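> Okay, predicted coordinates and the sequence, questions at the end:
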Amino acid sequence: MRLPVPERIPPAEELGRVHFVGIGGAGLSGIARIMARRGVPVTGSDDNDTPFLAQLRELGVTCHLGYDAAHVGDADTVVVTTAAREDNPEVLEARRRGLTLLPRSAGLKAAMAGHRVLSVAGTHGKTTTTSLLTMALLHAGADPSYAVGGVLTGTGRNADLGEGGVFVAEADESDGAFLVYDTHGAIVLNVEADHLDIWGTPQAYVAAFEQFADGVDPDGFLVCGVDDPGGAALAERQRARGHRVVTVGVDRPGDLRAVDLRAADGGTTFAVERDGDLIGEVALRIPGRHYVIDALAALAAGLELGQAFAGLAAGLAEFVGTGRRMEPKGGAGGVRVYDSYAHHPTEISGDIEAARSLAGDARVVVCFQPHLVSRTRIFAPEMGKALGAADEVVVLDVYVAREESDPEVSGALVADAVPLPQERVHYVPQRSDALGVLLDIVRPGDVVLTLGAGDVTALAPELVARLEERGDG
């Protein structure tokens, strides 16, 4: 469900009692937590009893299971997830009573009120970079508020209210949410066409990022990744308009550049140069070149806020990941299993590269589930090409999510595009059959990576359990 964004979005304290439809999701649960901590009376409902609900209940938030008009209670404002159906009884009740209805983006803006907002945007890497920046600022003593699209392992939460004046937010472009926020400082990691079911054309997608950058506070700043052509072009255009832009890069020189990259202990160490001068070294505990860019962007934003390099670098060194971003799920019999949210060709390439750095001379086995019919229709050839960097590939059918299925668009389009020998590519339409296929494939030493934004994530713990059961542990 897409709700219009009101012209004026009052601060959370002016919303009265707030009810959340879909409170168990990563997005709305974080907003609800922050509002509750600001003293706003909060309730909510969800179909699923997610781990986020337990944390909210600890704050005294009433969280209903299932949707019912009675759950709206005496709310004044209702915040609605984009996943809600038009016939949701709580939404219908709110409309019948003339209550204020807010989409997720407006709810988050209300929760941000009174803070300097740092918005982290880009086609890829938003969750990791938001988390890295949060950890860096926490260790630097800035005590930020934050809202992340996943669980920040260092805190065990996806959002919280800090005592400092800064609010770090993952700024999602998929539904235009990043255009709603009043941003003081922004990070744009990359700009590569995606979500064309919403934006229509690559040109419209790029124009949305331009609008986002134009909306940054004139006294603020924009950090852009210049290894990505879209990010580099945005930086050039914004500088030409007189905006404060800080560029970061590994392969291309930026105002901050990571040099001397070294894989070590499952992570990456690198030196940082500013305008060609060495300013220090960062040791990440997560593998992969793309995460170096994420960390560099977080570091640049922290420096722009006036924080010291040493404190920021210490926070980056303590970061151990977020849920579903190269998340270790365990292993047995010499097989290590990871799960990641990657669903775009560039993300797939980055995570397979990270898995390769972990595997060394051993094999990388990938199980990939395409996400969305529209994305698969457009990007299947590129997805297949990216998967070709693995040694063995299992491809599931498309996770349909919010769209209607299309018999002409299936996971076979991706599997057929994988440039590996036929015997090393396995198209398994049913997710329920994938576990058996993986158990037949894997052998000691392998790094197994489950990839996708759908229910493929459940496979990783299932695989670990079965490896242990058959005696590989």
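Yep, that arrived. Residues are numbered from 1 along each chain as shown.

> For the rest of this, base every contact and every neighbour count on C-alpha atoms.
OK.

> any idea what the spatially most central residue of the chain is structurally, helix, strand or coil?
Here the mean C-alpha position of the chain is nearest to the C-alpha of residue 127 (Cα atoms, centre = their mean), at a distance of 3.3 Å. Three-state call for residue 127 (DSSP: H, G, I helix; E, B strand; the rest coil): helix.

> what residues are up against it?
The contact partners of residue 127, by Cα atoms under 8 Å, 6 or more residues apart in numbering, come to 148, 149, 150, 170, 322.

> Next up, a structure to set beside the first:
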Amino acid sequence: MAAGLPTAMDRPHFIGIGGAGMSGIAKILAQRGAKVAGSDAKESATAEALRALGATVHIGHAAEHLADDATCVVVSSAIRADNPELARAAELGIPVVHRSDALASLMEGLRPLAVAGTHGKTTTTSMLAVSLSELGLVPSYAIGGDLDAPGSNALHGDGEIFVAEADESDRSFHKYAPEVAIVLNVELDHHANYASMDEIYESFETFAGRIVPGGTLVISADHAGARELTSRVSGGPRVVTYGEAEDADVRIVSIVPHGLKSEVTVLLDGEELTFTVSVPGRHYAGNAVAALAAGVALGVPAAELAAALGAYTGVKRRLQLKGEAAGVQVIDSYAHHPTEMTADLEAMRAGAAGRILVVFQPHLFSRTQELGREMGQALSLADASIVLDIYPAREDPIPGVTSELIVDAARAAGAEVKPVHDKADAPAVVAGMAGPGDLVLTMGAGDVTDLGPRILDRLQSK
């Protein structure tokens, strides 16, 4: 069952079309036949992938980039009010649509499965997209990261299922009405938008309340925040819990590591089911079990879905192997919250033969201000780390908030850590530290990912 174009979305203009969430929506609209246009701050492989689908992508933001016949302008929360294309839209009377509303409109007439949580959304959404596709169900999907190539973060499929990553950062996940929703975990993050855990809980309660009548909430039984949320939504949708807790509805019996893979056994409906997860660590095994429980809630046979989950081999920036040089592996991690950092470092520790060396780039001043100490403690799980300056993204600096907060906390936790203020110096510093058998992890949500190839080049020339 294919869905057509939503009303007023046949000639959309995207401001920031190259972003992970925006590009996915643009891609699906282009595949549905819309005349897509947009702009982005810089050239990218994602921009080229969109052009290959027929989209017009301008580089830089200027009023003249917005065509007079555009039916709407799509924006994310990151777009500032003084953007010239936004001002031009107001002059022309062109409706402005938030990214979440555009995505919600794409799900109409389908069976939406929305994946939420403070961590693990992209991985779990990707696992579902890959496994459901492997089973021939031809889902549509919109993911916050690329699977295996630029622009592979979204697809318009002819099946009835739509799998979407549901972003809590700006409360935009309140716009969706899923048949099945996953909540992986609930923690305080996005400090510019949430002042307390109570606000976080209220936001996730609203999301759970959007599940359609007869729908299902799949939620962790292991995570304290998720258990608290479960108690708050009693009397609402059908709830299916998963995890290692004894009272989980889908209980993880064992997770046995095999290098960078895991063999997972679950107890589901009174029967044990064993399958392989092709990414390392308990964190990712838990994501796979959440995907399994959600697929079963949609009516997918458990044994078939479990086998298909083994086809998932990772997503870009989620423990992605960038290469090996001089006996040193370089892996890229998107982890930027202490919980994510800890999970990825523990996963790497389980499969590493030598030392683990981290190049960490803090993301956002507000997050560093609130969680800098915990970030430093997480880095104590590495054998040695270098810490770069804060990647500001959409934020202005906060006086007194620098990456030194993390360095000081890491040292207090007994970690070997060194600040590097010029990112261009990092490859030489890392190459000087690394030896055969070591593993280098570039970590953070900013442009630290660009360092992987440079580190490999420097190692090769040693």
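The structure has been received and is ready for your questions. Owing to the predicted nature of the structure, the values given are computational and were not obtained by experimental measurement.

> TM-score of the superposed pair?
Put the two chains on top of each other and the TM-score (TM-score structural alignment, normalised by the length of structure 2) is 0.95; 458 aligned residues with a Cα RMSD of 1.8 Å.

> got CSV for the contacts of residue 127 of structure 1, with neighbour count too?
Listed next are the contacts of residue 127 of structure 1 as CSV, based on neighbours: other Cα atoms under 10 Å:
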residue, neighbour count
148, 27
149, 23
150, 24
170, 26
322, 24
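
> And the furthest pair within the residues you listed?
Based on Cα to Cα, the longest span within these runs between 170 and 322 and measures 12.9 Å.

> Mind jotting down where the helices sit in the stretch 1-150 of structure 2?
Secondary structure of the stretch 1-150 of structure 2 (DSSP state H, counting those that start in this stretch): helices located at 20-31, 45-52, 84-92, 99-107, 121-134.

> no, scratch that, I was asking about the stretch 301-450 of structure 1
309-318, 345-359, 373-387, 411-415, 431-441.

> which residues of structure 2 does the fourth one align to?
Under TM-score structural alignment, the match for helix 411-415 of structure 1 in structure 2 covers residues 403-407.

> how far does that stretch sit from the chain's center?
25 Å (Cα atoms, centre = their mean, to the nearest Å).

> Which residue is the nearest non-sequential neighbour of the corresponding residue of structure 2 for residue 374 of structure 1?
Aligning on TM-score structural alignment places residue 374 of structure 1 opposite residue 366 in structure 2. Leaving aside its sequence neighbours, residue 366 of structure 2 sits nearest to residue 191 (Cα to Cα, 6 or more residues apart in numbering; 6.2 Å).

> just checking, residue 463 of structure 1 is part of a helix?
Yes - the assignment for residue 463 of structure 1 by three-state DSSP puts it in a helix.

> Tell me which residues touch residue 383 of structure 2, please.
Residues near residue 383 of structure 2 by Cα under 8 Å, 6+ apart: 355, 356, 357, 415, 416.

> Which of those residues are still contacts in structure 1?
Conservation of the contacts of residue 383 of structure 2 in structure 1, assessed by both residues aligned by TM-score structural alignment, their matches' Cα atoms under 8 Å: retained contacts are 355, 356, 357, 416.

> which among these gets closest to residue 49 of structure 2?
residue 357 (33.5 Å).

> In structure 1, what residue corresponds to the closest one?
Matched by TM-score structural alignment, residue 357 of structure 2 corresponds to residue 365 in structure 1.

> any idea how far the aligned partner of residue 383 of structure 1 in structure 2 lies from residue 458 of structure 2?
Residue pairing (TM-score structural alignment): residue 383 of structure 1 is matched to residue 375 of structure 2. In this structure, residue 375 of structure 2 and residue 458 of structure 2 are 27 Å apart, going by Cα to Cα, to the nearest Å.
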